[in-house]
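S.K.: Sequence plus predicted model, see below.
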Amino acid sequence: MRAARVRPTSPEGTPYGFPGNVAPSSAIEIHDDVPKPQISKPGELLVQVKASTVYKDNLEWNELYPPSHATLGNDFSGIVVAIHDSEQDFHVGDHVYGMTHANRGGAWAEYAIVTTEEAVKKPDNLSWEEAAAIPGSALTADQALFRHVGLETTAAGNGGQKRVLITGAAGGIGTFLVQFAALAGHHVVAASSSNEQNESFLRSIGAHEVVDYKDFGALDKVDVVVDSVGFQVLADCWNVVKQDGGTLLSFDACSWGYREAHKEQGISKGKEGVRALYMIAEPSRDSMARITEHVEKGNIKGRVAKTVSLNDVREAYESAHSRGLGHGKIVVLI
């Protein structure tokens, strides 16, 4: 079968690895002779992949670097073509979508093994492309807000409303964060690099306030910050979150270890009162059930910025780092 894989070593034979020797995009190669995966245990499904997506930081994932070639791609939509004999919840022919675990990937291929925890049945009102554009970003948003931060899923009217700042709000994950927090009844402050470009869009999906990063100093303090940008934006967030009982969560790959780094540098005034969290999204049928319910009600949809073929994934990965793609995902049609 055809698959896009990452070469495990440089041309000189040096093994790639994170963080010291991250593979460049040139290490992504198309292979035509990859063995078709086979179901080997209960809980596995073989899916004919119809579409996947491009993550801009995928080559920075530590889980990517096993001894042999890794197949990228975590989001998927497709058709179940084989099941384990013990399977009862899924059947051959089911249309499914979801996200594979970070340590496996596998969706940039004609066929992929996924588990029953990673897949749910695709709503009929989603195309293959729209379905693939949802899981990874939506799962991250759902788990950040409701599992890790612990926000109420129905805050309106019960006194559980929080003031929530979301950075990177116009990005792939940020848009779901804005929508889920607003749908749950929280007051959403959406931050991006350009109000001129993004304010109308962000308000249209539920933001109550929209702010440019350079205007953080004028913000009233927030109960929760969910950061998807990292770097200087994350550093500035310490001054925005309430310093007595506030929560700051980041999941950007570059933010790994930010809590420990601040401890090593000495905790400045107020930071000892902030709950600082880092997370990596995991496959979850419970999360996907909530997401699918929103899809079926028309509350959210999969936004596709552009589609590419499997042959063009290397160029697509490079373009994912650039701006100007709009409010959506790069989808790979398999």
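M.R.: Cool, the structure landed.
S.K.: Going by C-alpha atoms from here, please, whenever you check contacts or count neighbours.
M.R.: Will do.
S.K.: where exactly do the strands run in the stretch 101-250 of the chain?
M.R.: 111-115, 119-121, 163-166, 187-192, 209-212, 224-227, 247-250 (DSSP state E, counting those that start in this stretch).
S.K.: can you redo those strands as a markdown table with distance to residue 331?
M.R.: Compiled in a markdown table, those are given as follows (distance: least, C-alpha to C-alpha, whole Å):
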| stretch | distance to residue 331 |
| --- | --- |
| strand 111-115 | 16 |
| strand 119-121 | 18 |
| strand 163-166 | 24 |
| strand 187-192 | 23 |
| strand 209-212 | 28 |
| strand 224-227 | 24 |
| strand 247-250 | 25 |
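S.K.: For residue 63, find the nearest of these.
M.R.: Closest to residue 63 of those, according to C-alpha to C-alpha: strand 111-115, at 16.7 Å.
S.K.: buried set for the closest one?
M.R.: Buried residues in strand 111-115, counted by 16 or more other C-alpha atoms under 10 Å: 111, 112, 113, 114, 115.
S.K.: Tell me which two of those residues sit farthest apart.
M.R.: For these, the maximum inter-member distance is 13.2 Å, found between 111 and 115 (C-alpha to C-alpha).
S.K.: Helix or strand next in line after the helix or strand residue 306 falls within, which one?
M.R.: Element membership for residue 306, per DSSP states H and E: strand 304-309. Proceeding N to C from strand 304-309, the next assigned helix or strand is helix 313-319, under DSSP H and E.
S.K.: Go ahead and flag the most central residue of the chain.
M.R.: By C-alpha atoms, centre = their mean, the chain has its centre lying nearest to residue 137, at 3.3 Å.
S.K.: Against residue 28, how distant is the closest residue to that one other than its chain neighbours?
M.R.: Nearest in space to residue 137, with sequence neighbours left out and distances taken as C-alpha to C-alpha, 6 or more residues apart in numbering, is residue 173 at 4.5 Å. Going from residue 173 to residue 28 by C-alpha to C-alpha, to the nearest Å gives 24 Å.
S.K.: before we go on, here's another structure to hold up against the first:
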Amino acid sequence: MKAAFINSYGQFDQIKIGDIDRPEIDDHDVLIKMKAASVNPIDWKMVHGDLKALIKLKFPLVLGSDGAGVIEEVGAGVTEFNVGDEVFFRCDKANIGTFAEYFAIPANLIAKKPTNMSFEEAASIPLVGLTTYQALKEKAGMTEGSRVLIHAGAGGVGSFAIQFAKAFGAHVATTASKKRFVLLAELGADEIIDYQSQHIENELNGFDIVFNTLGDSVQEPSYKTLKKGGVLVNVLGIPEPLVVAQYTSNILVKLISHINQWRKEGLAAKYNAKYKHLLMYADGKQLREIADLIEAGKIRAIIDSTFPLAKVKEAFERSATGRAQGKIIIKISD
């Protein structure tokens, strides 16, 4: 089968398009004929080797972390899905490879594709959807009426997160350049801050939650927007020590994680706030809940651009600019 893969870490020119063996399934797996996948920063960071200290992967490494397609085979122990079902999913971090014509995955990690979305639209959802769900609901405890600041509202995660938060009755502020304001208003943002000319700490206060998708550059200003006891959830940088311990036994990596957590929590305490880090995990049940919101018309896909499988390198280059509005899609088959 055709796939996009690398044989070693490096730059985007390491990406190859070629033939590899079609995967086999176990009793609790399904084999998916891939229709589309999406590009996420974690995908091109894998090419650079940015996560190699935490996640050990084997070469050749097929790229791609989420997608959508049609079930071609089901394992003997699978009862919830059937051949021909249209599904979408986020794969486990230790078993990536959706930029391929076929992908094998445990059935508990998939969900039926929203009926009102194309495969390309559905492929744009899993990683950003699960990241948002786990950050806002599990880590931050968002409820109806919560005041939430979502950084980079026009990005893949941000554009989904605004809609998700509004679906649960939150008041949403977000940041973007002025040329994105119309889109963000359409998505439901209550307040939009122009990060090029405004400072969030001067414009916002009394917020319950900050969803930080940009990292350290906005960390301290974000704390100034929170009320006492507010929560900042970060999805970039070094995970929390308990999470790191699940992936590696390397003492140095663990030590770095502990020091980082101590520093992050210390900064949060300075502002009477709480710091939490999220390393998102795959979950089919949560995806089913997200699919329900989509089918109810509360969330729509925002697509920046679409590339064929042969143009993964170009798609990564587009993503790495940081200028994409919504998600970048890899179309794999009709």
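M.R.: Sure thing, it's come through. Note that the structure is predicted; figures quoted are calculated from it, not measured.
S.K.: Scan structure 2 for its longest strand.
M.R.: Counting residues, the longest strand in structure 2 under DSSP state E turns out to be strand 29-39.
S.K.: Which other helices and strands does the helix or strand following it contact?
M.R.: Beyond strand 29-39 of structure 2 on the C-terminal side, the first helix or strand identified by DSSP H and E is helix 41-48. Where contact means 3 or more C-alpha pairs under 8 Å, 6 or more residues apart in numbering; DSSP states H and E, helix 41-48 of structure 2 is packed against helix 312-320.
S.K.: on contacts alone, who are the packing partners of the helix it packs on?
M.R.: Secondary-structure packing of helix 312-320 of structure 2 (3+ C-alpha pairs under 8 Å, 6+ apart): strand 29-39, helix 41-48, strand 303-308, strand 327-331.
S.K.: Trace the residue nearest to the centre of structure 1 over to structure 2, please.
M.R.: Matched across to structure 2, residue 137 of structure 1 falls on residue 128, judged by TM-score structural alignment.
S.K.: and if you look at residue 248 of structure 1?
M.R.: Per TM-score structural alignment, residue 248 of structure 1 is aligned with residue 232.
S.K.: what's the burial count for its match?
M.R.: 26 (other C-alpha atoms under 10 Å).
S.K.: For it, give me its contacts.
M.R.: Going by C-alpha atoms under 8 Å, 6 or more residues apart in numbering, residue 232 of structure 2 touches 140, 209, 210, 211, 212, 222, 223, 273, 274, 275, 276.
S.K.: cool, now which of the residues you listed survive the switch to structure 1?
M.R.: Counting by both residues aligned by TM-score structural alignment, their matches' C-alpha atoms under 8 Å, these that remain in contact in structure 1 are 209, 210, 211, 212, 222, 223, 273, 274, 275, 276.
S.K.: which ones are touching residue 148 of structure 2?
M.R.: 165, 170, 171, 172, 173, 207, 208, 209, 210, 211.
S.K.: so which of those residues would you say is closest to residue 92 of structure 2?
M.R.: Closest approach between these and residue 92 of structure 2, by C-alpha to C-alpha: residue 211, at 22.9 Å.
S.K.: Quick one: map the closest one onto structure 1.
M.R.: Under TM-score structural alignment, residue 211 of structure 2 pairs with residue 226 in structure 1.
S.K.: pretty sure its match contacts residue 168?
M.R.: No. Judged on C-alpha atoms under 8 Å, residue 226 of structure 1 makes no contact with residue 168 at a distance of 9.2 Å.
S.K.: Looking at the two, which one has more neighbours?
M.R.: Applying other C-alpha under 10 Å to residue 226 of structure 1 and residue 168 shows that residue 226 carries more neighbours, namely 26 against 22.
S.K.: mind checking what the residue nearest to residue 137 of structure 1 lines up with in structure 2?
M.R.: Aligned counterpart of residue 173 of structure 1 in structure 2: residue 157 (TM-score structural alignment).
S.K.: swap in residue 97 of structure 1?
M.R.: Aligned counterpart of residue 97 of structure 1 in structure 2: residue 88 (TM-score structural alignment).
S.K.: Now that match: which helix or strand?
M.R.: Going by DSSP H and E, residue 88 of structure 2 is in strand 86-90.
S.K.: Quickly name whichever of the buried residues of strand 111-115 of structure 1 is closest to residue 284 of structure 1.
M.R.: Nearest to residue 284 of structure 1 out of those is residue 115 (C-alpha to C-alpha; 10.4 Å).
S.K.: which residues sit in contact with that closest one?
M.R.: Residues near residue 115 of structure 1 by C-alpha under 8 Å, 6+ apart: 43, 44, 45, 100.
S.K.: Return those of those that are likewise in contact in structure 2.
M.R.: Checking the contacts of residue 115 of structure 1 against structure 2 (both residues aligned by TM-score structural alignment, their matches' C-alpha under 8 Å), the contacts still present are 43, 44, 45.
S.K.: Kindly write the PyMOL command that selects the buried subset of those residues.
M.R.: To isolate the buried subset of those in PyMOL, counting by 16+ other C-alpha under 10 Å, use the following:
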select buried, resi 43+44+45
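S.K.: can I get the kept ones among the contacts of residue 115 of structure 1 in a markdown table with distance to residue 263 of structure 1?
M.R.: Converted to a markdown table, those look like this (distance: C-alpha to C-alpha, whole Å):
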| residue | distance to residue 263 of structure 1 |
| --- | --- |
| 43 | 42 |
| 44 | 42 |
| 45 | 44 |
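S.K.: Other residues contacting stretch 92-101 of structure 2?
M.R.: The contact list for stretch 92-101 of structure 2 (C-alpha under 8 Å, 6+ apart) reads 1-4, 33-35, 37, 55-57, 61-67, 103, 281-282, 309, 330, 332-333.
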